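Can you look at this prediction? I've put the sequence above it.
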Amino acid sequence: MKASTVSCPFDQWGIDIVGPFPMATGQRKFLLVTVDYFSKWVEAEPLAKITKQMVKKFIWQNIICRFGIPRRLISDNGRQFTGKLLEDWCKSYGIEQHFTSVAYPQSNGQAEVANREILRILRARLNHWGGSWVDEVSGVLWAIRTTPKEGTGVTPFHLVYGDEAVVPVEVGVESARIQNYDEDNAERRNMELDLVEEERAKASVRLMAYRQRMKQNYNRRVIPRPFQVGDLVWKKVKPVGDVGKLEAPWAGPFKVIEKLRSGAYYLEDEDGRQLDRPWSANHLQPYRAG
């Protein structure tokens, strides 16, 4: 596992799809999610279906128009994120597209973490209040943005705006800053803004240390399977919905035709057709006939 490097907000975003959920108003059943790799700020939008055109519109509205043009966009190689339309559009803004290895979501770990957090909070809110999942999305995003993250030690809101958001509990119990509110607080606010870069620098150091720990823990747990060019392998089948759970878990054989420095492999099928994307060694097994 490699630890990705990012040292400032809005430079690198992960993007992914969560769902399908139970059908909501407007036939919405999917959630398009993006997360900033530095601040952990999350944006999400419920949609009925997700096409390349909708992904492009989502990136424009939720990333570029709010936070500026990113340097890199990380996704899996799902058809919604690939193809000439999106590739040419990203290139026109100087955005580098990075695709994770097939069936290797750890490469887009921040999006996976955001997905799990969204699902956990959604489930908790629906169990408590009921209602439609679509109506809870804004509240879920608010909870994520105002909760300190282990990697940075602070909230996404703080790293984006330089101060903490006033949350409902503060109004109810009148926290110190509510009680001592000063209408003419321009001096204090300017000081906070001056400290934003310092806070981000501290978060960057904490983030690098956290990622290094995660990398070491992962590498201790995972035993790599080295393959050589010419080896025959099984590849893991990624389940798709309930139907996918009934399919055989491995497919093949496939031949290894190229080994990448990252530990991923390019494969070709029995007819000599190369698969579109590299596969992680964690999702391959040596092929044994019979």
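Alright, I've got the coordinates.

switch to C-alpha atoms for all contacts and neighbour counts from now on
Will do.

Which positions within stretch 3-17 qualify as buried?
Within stretch 3-17, the residues that qualify as buried by neighbour count (16 or more other CA atoms under 10 Å) are 7, 8, 9, 10, 11, 12, 13, 14, 15, 16, 17.

same thing with stretch 93-111?
In stretch 93-111, the ones that count as buried by 16+ other CA under 10 Å are 95, 97, 99-105, 107-111.

ok, back up a step: can the buried residues of stretch 3-17 go into a markdown table with extra columns for distance to residue 59 and secondary structure?
Formatted as a markdown table, the entries for the buried residues of stretch 3-17 read as follows, by distance: CA to CA, whole Å; DSSP: H, G, I helix; E, B strand; the rest coil:
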| residue | distance to residue 59 | secondary structure |
| --- | --- | --- |
| 7 | 21 | coil |
| 8 | 19 | coil |
| 9 | 16 | coil |
| 10 | 12 | coil |
| 11 | 13 | coil |
| 12 | 12 | strand |
| 13 | 10 | strand |
| 14 | 11 | strand |
| 15 | 9 | strand |
| 16 | 12 | strand |
| 17 | 13 | strand |
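
then this one, side by side with the first:
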Amino acid sequence: MKEIARSYFWWPDMDKEIEIITKNCIICLQNHKNPEKTKLTVWPQPPTVWHRIHADFLGPLYSKMFLVIIDAYSKWPEAYIMNKITAQKTIEVFKSIFVRYGYPLHLVTDNGPTWTSEEFKNFCKIVGVNQTFTPTYYPPTNGLAERFVESFKSHVVKIVESGHTVEYACNLFLFDYRNTVHKTTGKSPAKLMFGRELRCRFSLLRPNPVVDKIDTEQVKLIINSKNNFKTFTTGEKVMVRDHRKNKNKWSLGKIIEVLIPGVTYMVEVDGLYWKRHVNQLLECGETIE
């Protein structure tokens, strides 16, 4: 309209008056193309884990529905196969999650009937969770859940098509996702959620961080403690608690190995090797036979 008018006329505020005409034309407005997309406002970074969580339903995928939940701070994900996505069943799942992680302060969902039901709203009110709804028919505002949903679907399908069950695929993806460095945070969800990485199949490639014996300083503390724990040495004769039938309560034995000083020992009794706690051992003379 402006281009045609400019080719024939000109008067002050011509462009503005043409815009007014179009803004007051109901036919034009009803058939208007979508406006230019504005940049989405980023959700504020929560101060700690499990402060704000995003939830969404996924499916049907292989004839199953899934409830997916992701923590905004750590990106820790949860996914549950749902037989029904009713408010009652969804509340049951949330209760099991809250038992492990506690109540979040904020829950973000879309406007699905489950989330907007009075039953679910009352549940959130009772546990003190502030519920926020995204605009209807505009899922990008719940982008954190939406992105995870796409990633979940993509990887689960690949695993299933490799010959595994949906349940196996779901668990494998969740395990690896939780232990993989997230590009947004620079750390894995497990590290931010629990302060440690999850021990996984790749951990076998690294040296075992668990020491086999107690640190020397800890041994000294045990020996010098007020309880005056008795310690035994390798080769020392001891009386060992005997749990065999038709045997004496205590049998003569010998310390073969000190497993944990002042705590557990490997002893030999009649050619048998037993692991015994210090409370199952008695001192005896070295000349006893």
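Now that the structure is in, tell me what you want to look at. These figures come from a predicted structure and were not determined experimentally.

returning to what we had before: which of the buried residues of stretch 93-111 of structure 1 fall within strands?
Using DSSP state E, 97, 99 are the members of the buried residues of stretch 93-111 of structure 1 that sit in strands.

check contacts around residue 14 of structure 2.
When contacts are counted by CA atoms under 8 Å, 6 or more residues apart in numbering, residue 14 of structure 2 is found next to no other residue.

Just give me the match in structure 2 for residue 91 of structure 1.
Using TM-score structural alignment, the partner of residue 91 of structure 1 in structure 2 is residue 125.

which residues touch whatever helix or strand its match lives in?
For residue 125 of structure 2, the enclosing helix or strand under DSSP states H and E is helix 118-127. Residues outside helix 118-127 of structure 2 that contact it (CA under 8 Å, 6+ apart) are 87, 88, 91, 103, 114, 115, 130, 131.

where do the helices sit along structure 1?
Assigned by DSSP state H, structure 1 shows helices spanning 52-59, 65-67, 84-92, 109-129, 133-145, 156-161, 168-173, 176-179, 186-221, 241-244.

what comes up buried for stretch 192-212 of structure 2?
Buried residues in stretch 192-212 of structure 2 (16+ other CA under 10 Å): 192, 193, 197, 198.

what's near enough to touch the equivalent of residue 198 of structure 2 over in structure 1?
Using TM-score structural alignment to pair residues, one finds that residue 198 of structure 2 aligns to residue 165 in structure 1. With CA under 8 Å, 6+ apart as the criterion, the residues that contact residue 165 of structure 1 are 146, 157, 158.

Mind telling me what the first one corresponds to in structure 2?
When the structures are aligned by TM-score structural alignment, the residue of structure 2 matched to residue 146 of structure 1 is residue 179.

What residues does that match make contact with?
Shown here is residue 179 of structure 2, whose contacts under the criterion CA under 8 Å, 6+ apart are 188, 189, 190, 191, 197, 198.

what's the closest of these to residue 220 of structure 2?
residue 197 (31.4 Å; CA to CA).

and stretch 1-21 of structure 1, how far from the chain's centre?
Centroid displacement of stretch 1-21 of structure 1 relative to its chain, using CA atoms, centre = their mean, to the nearest Å, is 4 Å.

I'd guessed residue 276 of structure 2 sits against residue 265; true?
Yes - counting by CA atoms under 8 Å, residue 276 of structure 2 sits close enough to residue 265 to count as a contact (5.5 Å).

Just give me the residue closest to the centre of structure 2.
With distances taken as CA atoms, centre = their mean, structure 2 has residue 76 as the residue nearest its mean C-alpha position (4.6 Å).

Under the alignment, what does it map to in structure 1?
Aligned counterpart of residue 76 of structure 2 in structure 1: residue 41 (TM-score structural alignment).

Give me the neighbour count for the spatially closest residue to its match that is not a sequence neighbour.
Counting by CA to CA, 6 or more residues apart in numbering, the nearest residue to residue 41 of structure 1 once its immediate chain neighbours are dropped is residue 156, at 5.2 Å. As a burial measure, the neighbour count of residue 156 of structure 1 was computed by other CA atoms under 10 Å and equals 24.

Under the alignment, what does residue 156 of structure 1 map to in structure 2?
Matched across to structure 2, residue 156 of structure 1 falls on residue 189, judged by TM-score structural alignment.

For residue 91 of structure 2, see how far away its match is.
Computed with CA to CA, to the nearest Å, the distance linking residue 189 of structure 2 and residue 91 of structure 2 is 24 Å.

So which residues of the stretch 151-289 of structure 2 form strands?
Listed from the start of the chain, the stretch 151-289 of structure 2 has strands (DSSP state E, counting those that start in this stretch) covering 237-241, 250-260, 264-269, 272-277, 281-283.

Comparing these, which comes out most buried?
The highest mean neighbour count among the strands of the stretch 151-289 of structure 2, using mean count of other CA atoms under 10 Å, belongs to strand 237-241: a mean of 22.

who does it touch, helix- and strand-wise?
For strand 237-241 of structure 2, the helices and strands in contact under the criterion 3 or more CA pairs under 8 Å, 6 or more residues apart in numbering; DSSP states H and E are strand 250-260, strand 281-283.

could you dump those strands to CSV with distance to residue 161 of structure 2?
As requested, those are exported to CSV (distance: least, CA to CA, whole Å):
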stretch, distance to residue 161 of structure 2
strand 250-260, 49
strand 281-283, 58
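
Buried only: go through the contacts of helix 118-127 of structure 2 for me.
Burial of the contacts of helix 118-127 of structure 2 was assessed by neighbour count (16+ other CA under 10 Å); the buried members are 87, 91, 103, 114, 115, 131.

Determine which two of these are furthest apart.
The most widely separated members of these are 103 and 114, with 19.1 Å between them, by CA to CA.

Compile the buried residues of stretch 93-111 of structure 1 into TSV and extend it with columns for distance to residue 132 of structure 1.
Listed next are the buried residues of stretch 93-111 of structure 1 as TSV, based on distance: CA to CA, whole Å:
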residue	distance to residue 132 of structure 1
95	35
97	34
99	33
100	32
101	34
102	32
103	30
104	31
105	28
107	32
108	28
109	28
110	26
111	23
